[in-house]
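Novice: Here is a sequence together with a model predicted from it:
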Amino acid sequence: MEQVGDRIKEIRISKGFSQEELATKSNVSVRTIQRIEKHENTPHGKTLQLICEALGVQAEDILEFNQSEDTRILSWMYFSIISGLALPLGNIIVPLIFWLTNKSNIKDADKIGKHLVYNQIIISIVVFSILIMAAFFKINHMYPEHNSYGYILFFLLASLNYIYAFYAGLKANKGRYLRYPFFR
């Protein structure tokens, strides 16, 4: 796997810049450019932004270059939603852990992880609101002839969430990433 310094050097050479020219255009010292290209230093924050502006590229182009493609990890990110069956809020916490530990070194993990965690929060709020309302109606003997509908809806929505997560995990293993259709 190539490093950030290799990518910066490759872009610098393709643009026809010497290290001195890049240093002048970016307002970064020549020594810093040399250290980055020799892998003695990794650019972060303002330094990375200045170098990218001087090279005319986005920071993501340089940083994603260093990311590997791993469909297995992304597949497990989807499958981790199913942990909500065994752990309270596991459908949020476990994908969150997968996302935070892999977002910088696995391609697309940041985008997919954000999407999954956001959707699991929304789905959990909706599903548990339905459960709480059904329990409230049951306790207060409201609508006794329709009382089981809330529980059926809760079970149906929760089941659909886990089935979709399983299906999306299978697709991710083949390199195709599905998004939840409700919340973008």
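Specialist: It's in. Because the structure is a prediction, the values reported are computed rather than measured.

Novice: going forward, measure contacts and count neighbours with C-alpha atoms only.
Specialist: OK.

Novice: what's next to stretch 92-101, contact-wise?
Specialist: Residues outside stretch 92-101 that contact it (C-alpha atoms under 8 Å, 6 or more residues apart in numbering) are 77-78, 80-81, 83-84, 109-110, 112-114, 116-117, 120-121.

Novice: gap between that stretch and the chain center?
Specialist: 9 Å (C-alpha atoms, centre = their mean, to the nearest Å).

Novice: Is H141 in a helix, a strand, or coil?
Specialist: coil (DSSP: H, G, I helix; E, B strand; the rest coil).

Novice: what about it, how many neighbours?
Specialist: 11 (other C-alpha atoms under 10 Å).

Novice: hmm, back to that, ok, which pair from the contacts of stretch 92-101 is furthest apart?
Specialist: G84 and D110 (20.9 Å; C-alpha to C-alpha).

Novice: Now stretch 95-106: buried residues?
Specialist: P95, L96, F98, W99, N102, K103, S104, N105, I106 (16 or more other C-alpha atoms under 10 Å).

Novice: what does stretch 66-78 give?
Specialist: N66, Q67, D70, T71, I73, L74, S75, W76, M77, Y78.

Novice: Check stretch 163-170 too.
Specialist: Neighbour-count burial for stretch 163-170 [16+ other C-alpha under 10 Å]: Y164, A165, F166, A168, G169, L170.

Novice: Off-centre distance for that stretch?
Specialist: For stretch 163-170, the gap between its own C-alpha mean and the chain's C-alpha mean amounts to 17 Å (C-alpha atoms, centre = their mean).

Novice: Correct me if wrong, but G175 is in a helix.
Specialist: No. Counting by three-state DSSP, G175 falls outside a helix, being coil.

Novice: Next one for the comparison:
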Amino acid sequence: MDHLNLAQRVKELRTGKGFSQEVLAEISGLSLRTIQRIENNETVPRGDTLKRLAVALNTSPDDIVDWQVQEDQSYLTLMSASALGFLFFPLLGIIIPLTLWILKKDKLKGVNELGKSILNFQISWVLLLFLYYIFIISGMLGLGNIFTKILPNWRFGILTFFIPLICLYLYNIMVTIINTIRIHKHKSFKYVPALRILR
């Protein structure tokens, strides 16, 4: 592993924990200047310094030293396509990409950004689907006259239930497939609309 990658790794681990350089220095018992020199690639942590950093960052010395950013476009493509799990059960569109994101978010280039985008979109989609079901079930149970005012014959129109549902599913399929193809071709991706739940 080259020294530049090691400096980047220490910085990423620190920011991932939400630590400032000052906080890391305090927790590790190292001087602020030492932390700055490591992150600026002016020195390489070894021995006791490396152990202190690892303990403060809740990782192992090997993880700091051996880590490197790798690129794996096939993994990114797989992660994007995995969101289609929602076709079998809505929450699978969140659970499968979430699992793939957690496994490699600190190991592969692009996984963290892509994972957040997919998860924000899928969580937003599931919330919208959930709200739609509440709307329909509330209407079926006769909770309020709003439904009969908006859709006077909605109880007799099965299409009133299925058309929005089909549109929701088709839109998710379209967004997921288009982005998967774009990722496979090394192009930018865009999962919209989505609430910014994961930043």
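Specialist: Structure received. Values in this document were obtained by computation on a predicted structure and should not be read as measured data.

Novice: Quantify their similarity with the TM-score.
Specialist: After superposition, the two chains reach a TM-score (TM-score structural alignment, normalised by the length of the first structure) of 0.65; 150 aligned residues with a C-alpha RMSD of 3.6 Å.

Novice: Can you find the partner of S26 of the first structure in the second structure?
Specialist: With TM-score structural alignment as the criterion, S26 of the first structure lines up with R33 in the second structure.

Novice: That match belongs to a helix?
Specialist: Yes. Applying three-state DSSP, one finds R33 of the second structure inside a helix.

Novice: State the number of residues packed around it.
Specialist: Neighbour tally, R33 of the second structure, other C-alpha under 10 Å: 12.

Novice: Can you tell me how far it is from V10 of the second structure?
Specialist: 14 Å (C-alpha to C-alpha, to the nearest Å).

Novice: for Y132 of the second structure, same thing?
Specialist: 45 Å.

Novice: Mind checking which of those two has more residues around it?
Specialist: A count of neighbours by other C-alpha under 10 Å puts V10 above the other of Y132 of the second structure and V10, at 20 against 16.

Novice: Pull the contacting residues for the closest residue to N112 of the second structure other than its chain neighbours.
Specialist: Nearest non-adjacent residue to N112 of the second structure, counting by C-alpha to C-alpha, 6 or more residues apart in numbering: K105, 4.6 Å away. K105 of the second structure makes contacts with V111, N112, G115, as judged by C-alpha under 8 Å, 6+ apart.

Novice: any idea what the last one aligns with in the first structure?
Specialist: Aligned by TM-score structural alignment, G115 of the second structure pairs with G113 of the first structure.

Novice: What segments of the first structure are helices?
Specialist: 4-14, 19-26, 30-37, 45-55, 59-63, 71-79, 90-102, 109-139, 148-173 (DSSP state H).

Novice: ranking those by burial, who's on top?
Specialist: helix 71-79 (a mean of 23; mean count of other C-alpha atoms under 10 Å).

Novice: Over in the second structure, find the residue span that helix aligns onto.
Specialist: Using TM-score structural alignment, helix 71-79 of the first structure pairs with 73-81 in the second structure.

Novice: ok now that stretch, how far from the chain's centre?
Specialist: 13 Å.

Novice: how close does it sit to the first structure?
Specialist: Following the fit onto the first structure, the mean deviation recorded for stretch 73-81 of the second structure is 0.9 Å by mean C-alpha distance after the TM-score superposition for the first structure.

Novice: which residues touch that stretch?
Specialist: For stretch 73-81 of the second structure, using C-alpha under 8 Å, 6+ apart, the contacting residues are 97, 100-101, 110-111, 114-115, 118, 176-177, 179-181, 183-184, 186.

Novice: which residues touch the nearest residue to I27 of the second structure once chain neighbours are set aside?
Specialist: The shortest distance from I27 of the second structure to any non-neighbouring residue, by C-alpha to C-alpha, 6+ apart, is to A56 (5.8 Å). When contacts are counted by C-alpha under 8 Å, 6+ apart, A56 of the second structure touches L24, I27, S28.

Novice: ok, the last one - contacts?
Specialist: For S28 of the second structure, the contacting residues are R52, L53, V55, A56, by C-alpha under 8 Å, 6+ apart.

Novice: Export the residues you listed as JSON lines, with columns for distance to I150 of the second structure.
Specialist: Listed next are the contacts of S28 of the second structure as JSON lines, based on distance: C-alpha to C-alpha, whole Å:
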{"residue": "R52", "distance to I150 of the second structure": "65"}
{"residue": "L53", "distance to I150 of the second structure": "62"}
{"residue": "V55", "distance to I150 of the second structure": "61"}
{"residue": "A56", "distance to I150 of the second structure": "59"}
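
Novice: closest to L141 of the second structure among these?
Specialist: A56 (55.5 Å).

Novice: Let me know the distance separating the closest one from A7 of the second structure.
Specialist: From A56 of the second structure to A7 of the second structure the distance is 16 Å (C-alpha to C-alpha).

Novice: for L165 of the second structure, same thing?
Specialist: 49 Å.

Novice: do Y75 of the second structure as well
Specialist: 25 Å.

Novice: now do T34 of the second structure
Specialist: 12 Å.
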